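Enquirer: Fold the following for me, if possible:
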Amino acid sequence: MSGTSVGMWLLVPGLLKLGAWDILKGWSNRMDTDIEPRLAMQLVNESAMCVNRVRRKNSLGHQGFQLLNGMGRLASDEQAHLLLNGHTVKDSYDMMLNLGMQRKLCGHYGGDIIAVDPHRILSSSKRVMSKKKKKTDAPTQKMLQTFFCVSAQTGQPIMATMSSTGMPTTKATLELISATGKIIKTPSLLVADKEHFTNGLFEEVSAHKTFDLLVPAMNTQRVKGIMQSLEYRKLDAGFALAESNFNFDGKKTKHRFIAERFGEKEYSYGAFLTTSNKAAKSLLCNDYDDRWTVEEFFRFENDMGLNRASTMNLNIRYGGLAMSMLAQAATYELRKSLSAEYKKWNARHLADEVLAWNDGDIRVKDDTIIVTLYGHSDYLKTEEFINLPQKLMQKNIDPHIPWLYNYKLDFRFK
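Expert: As a prediction, this is how the structure comes out:
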């Protein structure tokens, strides 16, 4: 079979390493011979291709994409809708939890800093619903809220949750932290933005055995007064720090308040609240800067389906988010085998250059599917894909692909 989407087969080794088939079977509550996990696999691969509803592109139906999912055809819109709507929010939540645990075993997370951030997606839903501002100077709009925890060292998502705009940020973040704690068992610092400057969040995290929290303080008149009244210790030219205790209005619990002052004669100030005992300079000058990795994650991976919210049916949207998270994990495994400066490639660039539009052919020899990619492949460490079954066995990974009826996979490059 000749086709132009044969690059998608490069994701299969990563999916095997992640145990993707078992994760999808657990989500769908089906067995190896059932169709539902294969329909889910198509949704995963659609996300990796950074296109919405590949099943509308009939030209792909005879170019190997359907075989990649273990099927002889593409799933229809109705099948995809019924599959996602037939599974609950909890099913997809548990799937992402299982994926996060597997990614932890695969070494996708490192360091002891976790960036936390909401990611709000504009929605075209016709429902009557609460509206929020995506930016302070923007009009209120319908949107879907997603909340992510991302490893600051590797930039990889640990866990995600989702809600309508009516859900308060504090409540949604506490649910996210609770789920993240089931994946990350080592002491870590959560870094977040100003909207997490709430008493409810600090009360809960203060009692948490694993996590500490660091957020900027809201620039209220009370906070301004505290910052300007403190005695500062000069550390560098134009930079000084001071500390105090802070309690939210009407609350007795004291939290650690760190203020920073900039300038020599005319000053500007900033302030943070934390539950951590680490040195103040390290927290503000090193650790908090790592929060921007979550923004980089959104910028790089948005096109994998993290920027779509056409419906507010949370069963469907949660299922779509779970499939996108699995696709993102598989592409991260593939990125390890890229010889080019892959850090400059966002998800769409990766899909266009490597996955979606490469010429090649697919054939079967004995018990092995052989995929041949033609043309330029300098971006790939091709030696990692040649004799793939043997290389997988050396890593203690079973080379048989269960959704492809236990065939093995190998590659050729010409």
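
Enquirer: CA only for contacts and neighbour counts going forward, please
Expert: Noted.

Enquirer: Can you give me the end-to-end span of stretch 121-132?
Expert: 11 Å (C-alpha to C-alpha, to the nearest Å).

Enquirer: Show me which positions of it end up buried.
Expert: Buried residues in stretch 121-132, counting neighbours by 16 or more other C-alpha atoms under 10 Å, are found at 121-123, 131-132.

Enquirer: now that stretch, how far from the centre of its chain.
Expert: Distance, stretch centre to chain centre, for stretch 121-132: 23 Å (C-alpha atoms, centre = their mean, to the nearest Å).

Enquirer: secondary structure class for residue 87?
Expert: coil (DSSP: H, G, I helix; E, B strand; the rest coil).

Enquirer: in what helix or strand does the closest residue to it other than its chain neighbours lie?
Expert: In this structure, residue 87 finds its nearest non-sequential neighbour in residue 315, 6.4 Å apart by C-alpha to C-alpha, 6 or more residues apart in numbering. Taking DSSP states H and E as the criterion, residue 315 maps to helix 314-335.

Enquirer: Alongside the first, I'd like the structure of this one:
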Amino acid sequence: MVCLSGLPFICSPVTENRFFNQIPTAHSEEFLLEMGKRQKQLGYLKGNIVNTDSHSIRSFSRMHMPKSYLSKEKIYDKSIRTFWTQDQETKNPIFLKASYSGTTVSMAVPDLMDKTLQILQNPFLSAMDKEHFVGTLLSQLDEKGIRVILPIRNSDKRLKEMEAIDASQFTQRFEGRRLADVFTYLKDYPDPLRFLVLKVREDGETKYVGFITNDVNMTPRALLKIYRKRWRIENLFSEGDFLGFNLLVSTNLNAITANLALKLMAFNLMSAFRNDLGGEFLSMTPDLVHRHFLRNVQGKVKLHGDYIRVDVFGFEHQDAVRPLLDNLQAKLLKNGLDPRIPWLNNHKICFRFM
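Expert: Down below sits the predicted model:
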């Protein structure tokens, strides 16, 4: 309920900034690793197909930094670049890294993939966008045993290459479009790559769409179906906006990483909650779950000495929640947990249902 109601956001910006800035990046990444491994053990990560993408968070800081393109706002501005992996089947996030703008995928993705491998403990296929169309990067991923599927970058050279494919090689179909399964070469990548080319008739013209992959076993149709679900990671960024994914607490990367790690934990808690409820809740976004359970709830938050007291009035689901939150301090101490909340000035918290 605390995660749903957004209680962590009531502390002052100064307290929040001080709390997150004291956490080293290595500690936050270790937390993400352990949380990811636990997610895998519980079955919330399947680990066979991984979506990989970058996401820019707009910064209003006075700090000088290169500008990058913000797709949501459709402008160039200062931003923090984050790099994410997501389990395609469960739609849950796996790991993230925060970097300053100007950081390329070649700089960030190898370590991101190493951390993802540590969590999943098995090789996987990653669906990526064309920003990852870099020979040196794909060569590194190949050495790690990671298979990829991604679109090519459009260029006159690639267009001529696709136009030169003989019609007899378009022997397959995907969603009504002719499909060729051939090979191509990429600068700084040592071996030939499978080249999946779709021939598309659009507005009376013939157009080509190309994808490359280092997978040698899956059928072209299976690979393209996997790539089509890469957009699930874009939906993750959209859903996470409700949980504050696009809010920065600092310009320091250690603070940003710590803050995003806790927000990712909140997303995982919400995902587990939806999974336990089942049915219609499985497809609900975090804001819809919040609305469903907390609409029309009246409450009051007041500081009493060392305690933050939350009075909740007329909550229809209180019979389910009360056993979890009654005598909360004693329950935390029994489990060896400090009941003080660092980002709320080390106050303890108690709930009353009235």
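
Enquirer: Which of the buried residues of stretch 121-132 of structure 1 sits closest to residue 363 of structure 1?
Expert: residue 121 (41.4 Å; C-alpha to C-alpha).

Enquirer: Looking for the alignment partner of the closest one in structure 2.
Expert: Counting by TM-score structural alignment, residue 121 of structure 1 lines up with residue 57 in structure 2.

Enquirer: Residue 128 of structure 2 matches what in structure 1?
Expert: That one, residue 128 of structure 2, aligns with residue 192 by TM-score structural alignment.

Enquirer: burial count for that match?
Expert: For residue 192 of structure 1, the neighbour count with other C-alpha atoms under 10 Å is 22.

Enquirer: Return the residues in contact with residue 65 of structure 2.
Expert: 78-79, 100-101 (C-alpha atoms under 8 Å, 6 or more residues apart in numbering).

Enquirer: hmm, back to that, the residue nearest to residue 87 of structure 1 touches residue 89, doesn't it?
Expert: Yes. Under the criterion of C-alpha atoms under 8 Å, residue 315 of structure 1 makes contact with residue 89 at 5.1 Å.

Enquirer: Enumerate the positions of the lengthiest strand in structure 2 that are buried.
Expert: Longest strand in structure 2, counting residues (DSSP state E): strand 75-87. Of all the residues in strand 75-87 of structure 2, those buried under the rule 16+ other C-alpha under 10 Å are 77-87.

Enquirer: That strand against structure 1, how far on average?
Expert: Taken over the aligned residues, the distance from strand 75-87 of structure 2 to structure 1 averages 1.0 Å (mean C-alpha distance after the TM-score superposition for structure 1).

Enquirer: right, and residue 335 of structure 1 touches residue 345 too?
Expert: No. Under the criterion of C-alpha under 8 Å, residue 335 of structure 1 is not in contact with residue 345, lying 9.5 Å apart.

Enquirer: Wait, a helix at residue 52 of structure 1?
Expert: No. Judged by three-state DSSP, residue 52 of structure 1 forms no part of a helix; its state is coil.

Enquirer: Okay, it and residue 333 of structure 1: tell me how far apart.
Expert: Distance from residue 52 of structure 1 to residue 333 of structure 1, counting by C-alpha to C-alpha: 22 Å.

Enquirer: With residue 196 of structure 1 instead?
Expert: 32 Å.

Enquirer: more crowded one of these two?
Expert: Per other C-alpha under 10 Å, whichever of residue 196 of structure 1 and residue 333 has more neighbours is residue 196, with 23 against 20.

Enquirer: mind listing the helices in the stretch 51-200 of structure 2 by residue range?
Expert: Using DSSP state H, counting those that start in this stretch, the helices of the stretch 51-200 of structure 2 run over residues 105-120, 135-143, 156-163.
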